[in-house]
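heads up, no residue letters with this:
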């Protein structure tokens, strides 16, 4: 080992071995507002069909449905809009209300609604394209036995173990249920009224576990008002009831509506719901999040604990701890860099042609659950969104939300990089393609100037060793292109040394002068 340590070195980076778990971040995405989630598991992937709230302060304006997906429950892909309101002739304008998709025999049946009508769109792929199967609603107030007025909303579909499919729907205390034929686009028999659903408001969902059927729904609160609403539930031994009311499984999700879906994925149960916390309580700016659902020994549901951390990762980290990345703009092919290779605070960030300089290399470090710092290799400073304007700069790490970035896949090899403070996306000014075009944080628009590719820079590491004693005299202090380095004085680390571990975090030299740490050693 001592022979290995005598290799001609230019850099010794402190690496502290840890077994920290990685968790998700609630809400799941921050570049858009999402609502009315309907989870679905398909091909070992967790999908969520969701509406997109676009109304800001103008009420519910929802022009289409998006699909989110994840294989690890932490890193999410926004596949974009899979069905637009304008593509379904009978839907009311801007009313992509709560919907539910389910797979049967290789086809995907997407039950959609506006303010009073329910229909079904069909696709051969979970991501579409979806086509209106009937050219008209499956259910409206003209359907015998259906809800009166505009209460035919919020469809939920359940397929039992014997293959029989069921549809549940309703709002404003009016609720209905029916069987579906095997073709999934026709009702099979009479519409009936579920019995035993106390305080029902809307947002039906049915699932099954150990022979027990669970009907969860948004419930009117203790004052009798529709919202803020809880999610209550009832159970039965039959998918059509009668149902026995059991209480509340999820408390208020903000000031407005509450809508949820329950599903099992890789041996764990998940509760998917929306809140209006991210918008500060605007009822028509909701965001989807996920927490665990747990059961008591008798099969009843434990109340959901709402968290900002979400659920634990069941996959590998998105970024390597010991690697740097080039961050390339999809529209221009140019790289994110610090202008003039500056090492100073407030230096601007721009795009520039690939020149191999370290000011174009970045370490992506998870510093919260599913949220990242992006650290420049040349300066050791952090990508920072200026709060007072749209500028993006580098700045010393201080832990503010404007230095934290949510990274969401676009599904085509690129990512949105979303600032946690502004909820705006890393963007190239006016989609310019020239060198030195400035980088800004800007409201989401889905253009390619807001999409970024992460290209891993090859590591030159030759191995790791464990420090056996506090003698550092064998190290050859050297500095190369501003990379963090270690200097020594009589075998001790100088107090002025600047030391980073492999996650890019700064360490006080006085805190690490002891054996037992692991070091990554790189050739000159």
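That came through fine. Fair warning: this is a prediction, and the values are worked out from it, not measured in the lab. Residues are numbered from 1 along each chain as shown.

Every contact and neighbour count from this point should use C-alpha atoms.
OK.

how about the helices in the chain?
According to DSSP state H, the chain carries its helices in the segments 2-5.

Please name the nearest non-neighbouring residue to residue 78.
residue 68 (4.7 Å; C-alpha to C-alpha, 6 or more residues apart in numbering).

That neighbour contacts residue 52, correct?
No - in this structure residue 68 lies outside contact range of residue 52 using C-alpha atoms under 8 Å: 11.3 Å.

one more structure, for comparison:
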């Protein structure tokens, strides 16, 4: 179904002029977090975590313009991923050779004696349905102390794929939610800091001339705003082809909410200075309108 933003809009008559005030953040209704945004063809897609104590399925959302969204229900559930027993979250997606891949975290294991980790599913279509590709986790190991969660797949300009994952590190203040993109020859490695259930959840980044680093932490660029929302983090970034327009897709917690799972998906613009540094992101209620993709 498509979501009409009129449910968030109000018409105001002032001095005989009709003014429409429209709130586009959150971009769709419901508790959704950890949004992985990507462009497939001429369509924007968001694959979020269903933010509940029972995280056993995923929905997806598609849009031609970042404003009007269509929900695709239950693109994969734990009935397909039989080893995912009590939680599935943090999608990461990509396409390759005509197939669509959907990675996810499951079971939040704390030792390699437990069954869980990073899973991978496959489909012929962006909206699924997706099927478990291996029937077991792709990664079950805890490498260098990194719990196998919050994976992100980055495709470099030479078509090489890299996966980043893990929970907490002594470097940078990294906690979780890695993301990488490349702009003007610079690699930007981003992550979330703070506790996901608290108000101080936030996004920081580092830069390097190589995908392998070394990365130098720059600054926090997204954090709570006492006038807008708290708990802003676990994001992704999209850049419409042929433009230098950048959008950060993230979750945040409305000021009226205290439940850790009450998170909504939002989109705001992301800008750079002349030295290629990311400027602090201003959270808004108005949101964005994206270009129509060719």
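Great, that's in hand. Fair warning: this is a prediction, and the values are worked out from it, not measured in the lab.

After superposition, what is the TM-score?
Overlay of the two chains. TM-score (TM-score structural alignment, normalised by the length of the second structure): 0.82; 263 aligned residues with a C-alpha RMSD of 2.5 Å.

returning to that earlier point: just checking, what residue in the second structure corresponds to the residue nearest to residue 78 of the first structure?
Using TM-score structural alignment as the criterion, residue 68 of the first structure maps onto residue 61 of the second structure.

tally of neighbours for that match?
By other C-alpha atoms under 10 Å, the residues close to residue 61 of the second structure number 22.

Quick check: it vs residue 101 of the second structure, distance?
According to C-alpha to C-alpha, to the nearest Å, residue 61 of the second structure and residue 101 of the second structure sit 16 Å apart.

try residue 222 of the second structure
Residue 222 of the second structure sits 28 Å away from residue 101 of the second structure, going by C-alpha to C-alpha.

quick one, what contacts the residue nearest to residue 78 of the first structure?
47, 48, 49, 50, 76, 77, 78, 79, 80 (C-alpha atoms under 8 Å, 6 or more residues apart in numbering).

Residue 224 of the second structure contacts residue 233, doesn't it?
No - between residue 224 of the second structure and residue 233 there is no contact under C-alpha under 8 Å: 9.1 Å.

got any residues that touch both of the two?
Common neighbours of residue 224 of the second structure and residue 233, using C-alpha under 8 Å, 6+ apart, are 201, 202.

These two - which one has more neighbours?
Of the pair residue 224 of the second structure and residue 233, residue 233 is the one with more neighbours under other C-alpha under 10 Å, namely 30 against 20.

To which residue of the first structure is that one aligned?
So, by TM-score structural alignment, residue 233 of the second structure is matched to residue 258.

List the contacts of that match.
Counted by C-alpha under 8 Å, 6+ apart, residue 258 of the first structure has contacts 203, 218, 227, 228, 229, 230, 231, 252, 273, 274, 275.

Swap in 10 Å and give it another go.
Residue 258 of the first structure makes contact with 35-36, 201-203, 217-219, 226-231, 250-252, 273-276, 283, 286 under the criterion C-alpha atoms under 10 Å, 6 or more residues apart in numbering.

from memory residue 39 of the first structure sits against residue 48, does it?
Yes - here residue 39 of the first structure reaches residue 48: they are 4.3 Å apart, a contact under C-alpha atoms under 10 Å.

which residues are in contact with both of those two?
67, 68, 69, 100, 101, 261, 272.

Mind checking which of these are in strands?
67, 68, 69, 100, 101, 261, 272 (DSSP state E).

Span of stretch 92-107 of the first structure from start to end?
Note: stretch 92-107 of the first structure ends 26 Å apart using C-alpha to C-alpha.

er, stretch 255-265 of the second structure actually
End to end - C-alpha to C-alpha - stretch 255-265 of the second structure spans 14 Å.
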